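Enquirer: what follows is a protein structure lacking sequence information:
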């Protein structure tokens, strides 16, 4: 099989990489490098392993059952109170959460855009409109409304490649000290690093991506013989995405700025190393990261809403356009007017904190049932690994809940 044929047979895995490498991931990885050097690279390795494992289960469930996770939840025969509680929790965590975080995706993309174009603010009465945010949000809206799944997949693959090249080239131009890089893959930590470790893993293991990939895998591969391609697809995509996250951390570790609050600040600190090209590379990376997440967050929310309520999940259907439109328009309004949806974010953080360990446990359980999965069920040898990964999701969930109540 030729190289081109191999990649032609792959599926929507790059969409998942595009989804988890957003402005939040770029900022967290950057600050991990700024504050702790190369010492937390091992945490990214763990996050990659956990993400590949959970996404593989969700893709396998989608192909085996012919349903995505939201449809499976709606059609389950579980006790009604538990069933409707789960459906409500999913809607709160993914729909409200993605609406709130969408404003951050759009704003993050605009940070990269500002490197190339200083977008003006428009005063409309009591409101100040951030035109850069409005432009990025509008582009995302048009692509989602007038594209199809195949078109979106190609656009996202292109942006992931662009983003990857920008960050990886930047990392190599910083000429990291590889002798000091390699020990960073050996797990060690202290109390100061713990929250950053949790954040690094938490930005990669994302609940809505489990729903998103099950749905896209089900649309891409209708027969169980597609499972081997699905595994290659998600493995290659997440691992490459992990390399991008590591490259961003290496860039952060090479920073010379005294004050750093975002990846754009790092680009200024890199200018003494290799000139103004740093600014433009980071700008491209941040713009691509923001735009890709601005597409995937509303798409995932739309698929979940339509799956939960049993509506048509075709991208051009009224139900999908309405669901996507609500999430994206809220993000567009919040970002364009400079509104911080604190209450929405707090509620979403709480719901996500509860949802992540529950949905991880649920898909591991579903994946282990022969009555549902047939020959595609989880192997006995893999269950111990899945349980260890579930413990990681439990810690992440508790951290999110603790953050809401100011405990952690």
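Expert: Great, that's in hand. In this text, all values refer to a predicted model and were calculated from it rather than measured experimentally.

Enquirer: going by C-alpha atoms from here, please, whenever you check contacts or count neighbours.
Expert: OK.

Enquirer: which stretches of the chain form strands?
Expert: Secondary structure of the chain (DSSP state E): strands at 121-124, 127-130.

Enquirer: with mean neighbour count and distance to residue 256 as extra columns, can I get those strands in TSV?
Expert: Formatted as TSV, the strands of the chain follow (neighbours: other Cα atoms under 10 Å; distance: least, Cα to Cα, whole Å):
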stretch	mean neighbour count	distance to residue 256
strand 121-124	12	31
strand 127-130	16	30
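
Enquirer: export the ones you listed to CSV and tack on distance to residue 81?
Expert: Listed next are the strands of the chain as CSV, based on distance: least, Cα to Cα, whole Å:
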stretch, distance to residue 81
strand 121-124, 47
strand 127-130, 44
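
Enquirer: now the longest helix belonging to the chain: how far from the chain's centre is it?
Expert: The helix spanning the most residues in the chain, taking DSSP state H as the definition, is helix 277-309. Put simply, helix 277-309 sits 8 Å off its chain's centre (Cα atoms, centre = their mean, to the nearest Å).

Enquirer: buried ones in it?
Expert: In terms of neighbour count (16 or more other Cα atoms under 10 Å), helix 277-309 has its buried residues at 278-308.

Enquirer: this is the other structure I want to compare:
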């Protein structure tokens, strides 16, 4: 089949799934990690962030060939070519992670909104944001989810990049310190935490499902794969731009003054006396966009991942899919009512499961990409195998760090 020459219009129309993934990566946890890295160590973490975004690109890239070239989601590939049990285990990991971390996402959105509306409660905003996200998902219109996430990404770029520019960073120091390839503060565990918050087990599985929505029946798979990779590459760069802007802002304003912060909300509060109320408003707006995009992502992926994992009807309106979606909305709100956030034990369990699942997903993708019977002409070449080998080794490092963190937390509980 002859593939037509791609135009700028083709690339513009292909934008979408990458924005959803970028918006999913940049949640309250990423904003907090980037803020604390900048406040504690200045610009020195920028090179680690760039590496993280490169790893995130190559971690997700196999989904373009499986989802578009083979017209199957990665989860279906796991079930049919690896094991139904592995597919079910991966879904359970993602479900527990969604429940555990969704409360944090909702709290991030709520903290941002209480900055604009003092006196309101986190629970009120958590309920409002959850219902809003649920309505968007239940409309079952991929274009709406794509459009909302693109708007949120633009909002984050404007909010965080404008705040960083206003802070007056030294461009020379940004490059000399930011790309000195030194471990910030000599603390390798903190450095790995920035990598780990950018690469999570659900990325390749979720991305694959959104690609199936974007390209349900590709007539020009080679071109569509090329377009999808361009979209993904652009949005991983935007991920670097947004998160890097947060590091730069904290590194410029807070690090020289020795100001310590423990959350993204602290960052917004500290910016107000330094740059004026508008800086706090912009940062809080960016935090809200980061939080609500992560909320939307966690709610939207399960009616696409649960059915193929258990070989059930994939119609989003099927009873089991609606129930699963509603559970991802309701359980975090219940946790906020009872505990104020997810209980520590649940977060620890989710982190442990993520630590196990991340390299597992990477290895599974690697195996699938070498199956000629599945991928045909899109099977891995030598260069792709080398890259996936490097990414797998790095995800194993992330997993070891995550499990080490879990062990420390468990020990601290006794």
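Expert: That came through, no problem. Because the structure is a prediction, the values reported are computed rather than measured.

Enquirer: quick check: TM-score for this pair?
Expert: In this superposition the chains share a TM-score of 0.91, using TM-score structural alignment, normalised by the length of structure 1; 396 aligned residues with a Cα RMSD of 2.1 Å.

Enquirer: quick one on the thing from earlier: and residue 188 of structure 1, which of the strands of structure 1 is closest to it?
Expert: Closest of the strands of structure 1 to residue 188 of structure 1 is strand 127-130, at 42.7 Å (criterion: Cα to Cα).

Enquirer: same for that closest one, what does it pack against?
Expert: Contacts defined by 3 or more Cα pairs under 8 Å, 6 or more residues apart in numbering; DSSP states H and E place strand 127-130 of structure 1 against strand 121-124, helix 318-336.

Enquirer: export those to CSV and tack on distance to residue 240 of structure 1?
Expert: Shown next, in CSV, are those (distance: least, Cα to Cα, whole Å):
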stretch, distance to residue 240 of structure 1
strand 121-124, 37
helix 318-336, 27
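
Enquirer: of the ones you listed, which stretch is the most buried?
Expert: Counting by mean count of other Cα atoms under 10 Å, helix 318-336 has the highest mean neighbour count of these, with a mean of 22.

Enquirer: show me what that one is packed up against.
Expert: helix 97-116, strand 127-130, helix 131-146, helix 277-309.

Enquirer: how about these in JSON lines, adding distance to residue 226 of structure 1?
Expert: Below are those laid out as JSON lines (distance: least, Cα to Cα, whole Å):
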{"stretch": "helix 97-116", "distance to residue 226 of structure 1": "30"}
{"stretch": "strand 127-130", "distance to residue 226 of structure 1": "45"}
{"stretch": "helix 131-146", "distance to residue 226 of structure 1": "27"}
{"stretch": "helix 277-309", "distance to residue 226 of structure 1": "22"}
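
Enquirer: just give me the neighbour total for the residue mapped onto residue 164 of structure 2 from structure 1.
Expert: Under the alignment defined by TM-score structural alignment, residue 164 of structure 2 corresponds to residue 171 in structure 1. Neighbour count for residue 171 of structure 1, taken as other Cα atoms under 10 Å: 22.

Enquirer: quick one: contacts for residue 171 of structure 1?
Expert: With contacts defined as Cα atoms under 8 Å, 6 or more residues apart in numbering, the neighbours of residue 171 of structure 1 are 247-248, 250-251.

Enquirer: neighbours of the aligned residue in structure 1 for residue 262 of structure 2, just the number please.
Expert: Under the alignment by TM-score structural alignment, residue 262 of structure 2 pairs with residue 261 in structure 1. Applying the criterion other Cα under 10 Å, we find 12 residues in the vicinity of residue 261 of structure 1.
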